[in-house]
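Student: sequence unknown, structure follows:
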């Protein structure tokens, strides 16, 4: 509770006026002693009240309100990608250890395990095969669904794949290729291929060959 100076002075004055000097025990015949220094308490109170209005009370300056800090979303800044650039330039810009989503991680994993040692064009073609399957209506409708579809990719074990060194350059390249495929930044020489196999094997598929890139042959 805050008490003003004037109120405090009134309280002090009241207390002074009502105070009584303690009784002094002495000889019964001794007359009371009058001292020249005795002051009338009511006179003190009146003097204090006359001066109360003239006393300047220092006021602590109020701090100026500061503008509220606003958070900046660093992730909102998107990289400006020029799709007219060649494939190596796009890959260099988009290399990252973090695909950004589970679906892109599945797409990157397919590219990584099936073609990490292939030229960039071959990796792009493998990525487009996975994307083409997801869009075809003949396979699962998501990258992860295509990848985990039974009997389609030999590196898949149930709903998982072997460990990936995600700080390695090959994984970061696979992530970049996955982003390029997902955003359709570069067409593939394998066009609308839905299948591929290594050159060293001859499965005898009765399918139309659409391209041969690196160590893979692509079919529709």
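Tutor: Perfect, thanks for sending it. All values derive from a computational prediction rather than experimental measurement.
Student: Going by C-alpha atoms from here, please, whenever you check contacts or count neighbours.
Tutor: Noted.
Student: what are the ranges of the strands in the protein?
Tutor: Along the chain, the stretches classed as strands by DSSP state E are 195-198, 209-213, 216-219.
Student: Tell me which of those strands sits nearest to residue 129.
Tutor: Ranking these by proximity to residue 129 (Cα to Cα) places strand 195-198 first, at 6.6 Å.
Student: what does the closest one rub up against?
Tutor: 126, 129, 215, 216, 217, 218, 219, 220 (Cα atoms under 8 Å, 6 or more residues apart in numbering).
Student: got the buried residues for that strand?
Tutor: 195, 196 (16 or more other Cα atoms under 10 Å).
Student: another structure for you, compare them:
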């Protein structure tokens, strides 16, 4: 090999070694075209161990519809339907007292009038101006003429009027139907005059309701 040939071979080896060093230099990426650099970054992840890892897509979180997740309250087409949906068993004392007042005060009245009588008693128990429980409201001295010696007379539980009174009382206690006398605290027969400060709320059947 001549001296000239040796020199040429050495120069070629030097250029090749320089090119390899430049490609392995961390700063060499800065000299690439920006578009090319982005393509390389996308095609080759920095961590080569992740190349075979499957891509996990986020699972969408669906909103919860509270209206459909909660059980719907029963709805009735009419007061008659609400009353018909009730059982006739008087399970507790408050229910029996309320049904007794409905039976003795309004058994001959339309269902709306019976419900209004129940509303008066319930409103009194919440008003702070009368006793705080249903039975004490019903048996309060001088308030209801059917009460005898502080007690409600017994009723034959097989009578249709009693069963209806129990059902109406359950509707009132469950607030399953809105009464037109919802704010009333008093009622009397339509033939009687109310007190001077009474405000008329509704007239149903033979009763007028006031607050």
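Tutor: Arrived safely, thanks for sending. Remember, predicted model here, so these are calculated numbers, not experimental data.
Student: Next, the TM-score between them, please.
Tutor: The TM-score (TM-score structural alignment, normalised by the length of the second structure) is 0.63; 140 aligned residues with a Cα RMSD of 1.6 Å.
Student: most surrounded residue in the contacts of strand 195-198 of the first structure?
Tutor: In terms of neighbours by other Cα atoms under 10 Å, these top out with residue 126 at 31 neighbours.
Student: Run a quick neighbour tally on residue 49 of the first structure.
Tutor: 16.
Student: quick one: contacts for it?
Tutor: Counted by Cα under 8 Å, 6+ apart, residue 49 of the first structure has contacts 6, 9, 10.
Student: for residue 190 of the second structure, same thing?
Tutor: 203, 206, 207, 208.
Student: Show me what residue 147 of the second structure aligns to in the first structure.
Tutor: Residue pairing (TM-score structural alignment): residue 147 of the second structure is matched to residue 156 of the first structure.
Student: Counterpart of residue 132 of the second structure over in the first structure?
Tutor: Checking TM-score structural alignment: residue 132 of the second structure goes with residue 141.
Student: In this structure its match contacts residue 134, no?
Tutor: Yes - Residue 141 of the first structure lies in contact with residue 134 (Cα atoms under 8 Å); the separation is 4.4 Å.
Student: When the two are compared, which one has more neighbours?
Tutor: Just comparing residue 141 of the first structure and residue 134: by other Cα under 10 Å the higher neighbour count belongs to residue 134, 20 against 15.
Student: The more buried one contacts residue 148, correct?
Tutor: No - the criterion here is Cα under 8 Å, and residue 134 of the first structure misses it with residue 148 at 11.9 Å.
Student: After the helix ranked longest in the second structure, which helix or strand is next? Please name it.
Tutor: Across the second structure, the longest stretch assigned as helix under DSSP state H is helix 3-24. Per DSSP states H and E, the first helix or strand lying C-terminal to helix 3-24 of the second structure is helix 34-43.
Student: can you give me the helices for the second structure?
Tutor: Using DSSP H, helices in the second structure cover 3-24, 34-43, 66-69, 79-84, 93-106, 111-127, 134-139, 160-174.
Student: Serialize those to CSV and add fields for distance to residue 198 of the second structure.
Tutor: Formatted as CSV, those follow (distance: least, Cα to Cα, whole Å):
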stretch, distance to residue 198 of the second structure
helix 3-24, 99
helix 34-43, 84
helix 66-69, 42
helix 79-84, 27
helix 93-106, 20
helix 111-127, 14
helix 134-139, 19
helix 160-174, 23
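Student: List the contacts of the match of residue 147 of the second structure.
Tutor: Applying Cα under 8 Å, 6+ apart, the residues near residue 156 of the first structure are 147, 148, 162.
Student: Quick one: map residue 100 of the second structure onto the first structure.
Tutor: Aligned partner of residue 100 of the second structure by TM-score structural alignment: residue 109.
Student: Near that match, how many other residues are there?
Tutor: 26.
Student: Let me see the contact set for it.
Tutor: residue 174.
Student: Could you report the separation of it from residue 173 of the first structure?
Tutor: Separation of residue 109 of the first structure from residue 173 of the first structure (Cα to Cα, to the nearest Å): 11 Å.
Student: do residue 125 of the first structure as well
Tutor: Counting by Cα to Cα, the gap from residue 125 of the first structure to residue 173 of the first structure is 14 Å.
Student: which one of those two has more residues nearby?
Tutor: Taking neighbours as other Cα under 10 Å, residue 125 of the first structure and residue 173 compare with residue 125 leading, 30 against 25.
Student: Report the contact partners of the more buried one.
Tutor: Counted by Cα under 8 Å, 6+ apart, residue 125 of the first structure has contacts 188, 189, 190, 191.
Student: Map the third one across to the second structure for me.
Tutor: Correspondence of residue 190 of the first structure to the second structure, assessed by TM-score structural alignment: residue 181.
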